[in-house]
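Undergrad: Here is my input, please return the structure:
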Amino acid sequence: MRKKTYAVRYSAGQPVERIFSSGIQYPVMQALPEEPLLEKNDVLRVLVWNIYKQQRLHWLSVLQNFGKDAHLVLLQEAQSTPELIRFATANYVATDQVPAVVLPQHPSGVMTQSAAQPLYCCPLREREPLLRLSKSALITVYALQSTQQLMVINIHAINFSIGVEVYGKQLDAIGEQVKRHAGPVVMAGDFNAWSRQRINALYQFASEIALREVRFVDDQRRRTFGRPLDFVFYRGLHVMQSSVLVTQASDHNPLLVEFQLPA
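TA: Sure, this is the predicted structure:
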């Protein structure tokens, strides 16, 4: 029997909470949190990084230098070690992780650290057809100062598969919810778009849900077969700045993007 998909929420001073995907549909009417994600006219700062299960040195210093001032930190292959959880709960109001791979000590999966409690949290997981391991994704929604809500998708896409059927299935589960969301959207992560089939499927998917790609002038993103693996897509926002941080603290380089909400 396949295990239920869930997210684990870490908040300072609060017990760890499990949030299950069973029966959850978007949109969901919930009470608004006390604080929105952004102050009025603030720039939305987002860090996106496959952190490689924290297997290399200096990953924490990268987060401390570039993550603590971000409103959102979207990590892939994040292992819920005490050190990472301490950083997350010290700097963010809420941290949600979707365990994809249960390792001997700590599970690994996508993790979204946010400056406000999400209104909505939907964990997703898809099994690799060849390795039988799982990849995870997480959809969260946050209140803004206006009546709008921001949808954020953090994804680690299927890697090893023959063809793109399962790859497309993972994206389609996300697309169903994005199509029902009227506000701004950020979708980012490690898309494993290393083949022409995959990159075509990804761009077609983004086009269907009206998402634009963030471009990087000095593009130092991790590449496989000459194609980048990490992307940031968006709608309903303006890109102010975008950069790639070159580091040896992971096998991927972090992406930093600053967005401005339209007036």
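Undergrad: hey, let's count contacts and neighbours off CA atoms from now on
TA: Noted.
Undergrad: List the contacts of R227.
TA: 193-195 (CA atoms under 8 Å, 6 or more residues apart in numbering).
Undergrad: of all those, which comes closest to P254?
TA: Within these, distances to P254 taken as CA to CA reach their minimum at A193, with 16.6 Å.
Undergrad: what's near enough to touch that closest one?
TA: 199, 202, 227-229.
Undergrad: So which of the residues you listed is surrounded by the most neighbours?
TA: Most neighbours among the contacts of A193, by other CA atoms under 10 Å: L229, with 22 neighbours.
Undergrad: How about that residue, nearest residue that isn't a chain neighbour?
TA: When the adjacent residues along the chain are set aside, L229 lies closest to N192, with 4.8 Å between them (CA to CA, 6 or more residues apart in numbering).
Undergrad: Compute the distance between that neighbour and D251, please.
TA: 13 Å (CA to CA, to the nearest Å).
Undergrad: between these two, which one's more packed in?
TA: More crowded of N192 and D251, by other CA under 10 Å: N192, with 22 against 14.
Undergrad: That one reaches I158, doesn't it?
TA: Yes: taking CA atoms under 8 Å as the contact criterion, N192 and I158 are neighbours in contact, 6.9 Å apart.
Undergrad: another one to check against the first:
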Amino acid sequence: MPKPTYALRYTAKNPAERIFPHSESSSGVVLPGTGLLQVMVWNIFKQQRTDWLNVLNNHALDSQLVLLQEAQTTPELINFATDNYLAADQVPAIIMPQSAYGVMTLASANPVYCCPLREREPLLRLSKSALITVYPLDDGRQLMVVNIHAVNFSFGVDIYQQQLKPIGEQILQHRGPVILAGDFNTWSRQRLYSLYRFSTLTGLQEVRFPNDRRKKVFGRPLDFVFYRGLQVADALVLETLASDHNPLIVKFHANP
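TA: A predicted model of the protein is given here:
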């Protein structure tokens, strides 16, 4: 019997709430549709290294969206999320006795739509997660945000493409702007080609980093930000020893 896929939503002074696929809700707070929209993307390595909280305190607080991969639900991370953001949605990829870890999206607005996704690693039999959330913008549009940690250990790219397929279907159905970001584990030529083909089919553009210090394996970057219906104002990579990945920060003009 497969385990149900759900997200856990953390909000200030409330118990964690289970959110199941394709959940919709109302939101009284919106993200900026004019001016700058800042997004931070970071594989936080389960907070196993010191100084991860300082990185968030020093660099995440100016971001309206923070997309974390390998986020472990420790009290320190939950406190940071609920103290500084309206909502933090996490898809538990792996559940431990005291915590869970998977992708987590922190936002300064409540999502109006939430769809958690999981895909099992074919070799290790552990899961990787993805999360699709939609937020209202102050110009009346809706922004779709996809936070993904792609499957890592697999022969060929069948499972890799299988994980991307439902995401692509929802991106194609969405009429507003889109941000797709995370750790794509693109360590092979086949995986990188599959990702670029996916971005082309879904009409997404890749954010380019002038001073590119992204984590690489076999000479290929693992972390990406793709977008549609927005304009890039600035993009940078922060160098840190607080994780085995470097955070990405992208500033968008929300108006196309």
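Undergrad: Q72 of structure 2 - how many residues pack around it?
TA: 27.
Undergrad: Who are the contact partners of it?
TA: Taking CA under 8 Å, 6+ apart as the definition of contact, the neighbours of Q72 of structure 2 are 46-47, 99-102.
Undergrad: Contact partners for the equivalent of F216 of structure 1 over in structure 2?
TA: Aligned by TM-score structural alignment, F216 of structure 1 pairs with F209 of structure 2. By CA under 8 Å, 6+ apart, the contact list for F209 of structure 2 reads 235-237.
Undergrad: Over to S134 of structure 1?
TA: For S134 of structure 1, counting by CA under 8 Å, 6+ apart, the contacting residues are 100-101, 125-128, 158.
Undergrad: To which residue of structure 1 is L67 of structure 2 aligned?
TA: In structure 1, the residue paired with L67 of structure 2 according to TM-score structural alignment is L74.
Undergrad: Where do the helices of structure 1 begin and end?
TA: Counting by DSSP state H, the segments of structure 1 that form helices are 59-62, 82-91, 165-178, 196-208.
Undergrad: What are the buried residues along the first one?
TA: Read it as helix 59-62 of structure 1. Applying a neighbour-count criterion of 16 or more other CA atoms under 10 Å, the buried positions in helix 59-62 of structure 1 are 59-60, 62.
Undergrad: next one: the third one
TA: By neighbour count on 16+ other CA under 10 Å, the buried set for helix 165-178 of structure 1 is 166-168, 170-171, 174-175, 177-178.
Undergrad: Next, the mean deviation of that helix compared to structure 2.
TA: Its matched residues in structure 2 lie on average 0.4 Å from helix 165-178 of structure 1 after superposition (mean CA distance after the TM-score superposition for structure 1).
Undergrad: what range in structure 2 does that helix sit on?
TA: Correspondence between helix 165-178 of structure 1 and structure 2 is established over residues 158-171, with TM-score structural alignment as the criterion.
Undergrad: could you dump the helices of structure 1 to CSV with distance to Q117 of structure 1?
TA: Putting the helices of structure 1 into CSV (distance: least, CA to CA, whole Å) gives the following:
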stretch, distance to Q117 of structure 1
helix 59-62, 23
helix 82-91, 12
helix 165-178, 19
helix 196-208, 27
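Undergrad: Out of these, flag the one nearest K68 of structure 1.
TA: helix 82-91 (6.0 Å).
Undergrad: mind listing what's buried in the closest one?
TA: Buried residues in helix 82-91 of structure 1, defined by neighbour count with 16+ other CA under 10 Å: 84-85, 87-89, 91.
Undergrad: burial of the equivalent of Y101 of structure 2 over in structure 1, as a residue count?
TA: Under the alignment (TM-score structural alignment), Y101 of structure 2 maps onto S108 of structure 1. The criterion is other CA under 10 Å. On that basis, S108 of structure 1 has 23 neighbouring residues.
Undergrad: Next up, the contacts around S108 of structure 1.
TA: With contact taken as CA under 8 Å, 6+ apart, S108 of structure 1 is in contact with 53, 77-80, 98-102.
Undergrad: Put the buried members of those into a ChimeraX selection.
TA: What follows is the ChimeraX syntax for the buried subset of the contacts of S108 of structure 1, where burial is set by 16+ other CA under 10 Å:
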select :53,77,78,79,80,98,99,100,101
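Undergrad: Can you tell me which of the contacts of S108 of structure 1 is closest to P33 of structure 1?
TA: Checking the contacts of S108 of structure 1 against P33 of structure 1 with CA to CA, the nearest one is V98 at 21.9 Å.
Undergrad: Counterpart of the closest one over in structure 2?
TA: The pairwise alignment with structure 2 assigns V98 of structure 1 to V91, based on TM-score structural alignment.
Undergrad: For that match, give me its contacts.
TA: Going by CA under 8 Å, 6+ apart, the list of residues near V91 of structure 2 reads 5-8, 101-104, 116-118, 129-131.
Undergrad: if I pick the residue nearest to it when sequence neighbours are not counted, what's in contact with it?
TA: For V91 of structure 2, the nearest residue in space outside its immediate sequence neighbours is A7; the separation is 4.4 Å by CA to CA, 6+ apart. By CA under 8 Å, 6+ apart, A7 of structure 2 lies in contact with 18-20, 89-92, 115-116.
Undergrad: which of these count as buried?
TA: In these, burial by neighbour count holds for 19-20, 89-92, 115-116, counting by 16+ other CA under 10 Å.
Undergrad: Quick check, A242 of structure 2 in contact with L56.
TA: No: with contact defined as CA under 8 Å, A242 of structure 2 does not count as touching L56 (10.2 Å).
Undergrad: Output the contacts of S134 of structure 1 in CSV; the columns should cover distance to P262 of structure 1.
TA: Converted to CSV, the contacts of S134 of structure 1 look like this (distance: CA to CA, whole Å):
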residue, distance to P262 of structure 1
A100, 35
V101, 39
R125, 33
E126, 34
R127, 38
E128, 39
I158, 33
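Undergrad: Just the buried residues of those.
TA: With burial judged by 16+ other CA under 10 Å, the buried subset of the contacts of S134 of structure 1 is 100-101, 125-126, 128, 158.
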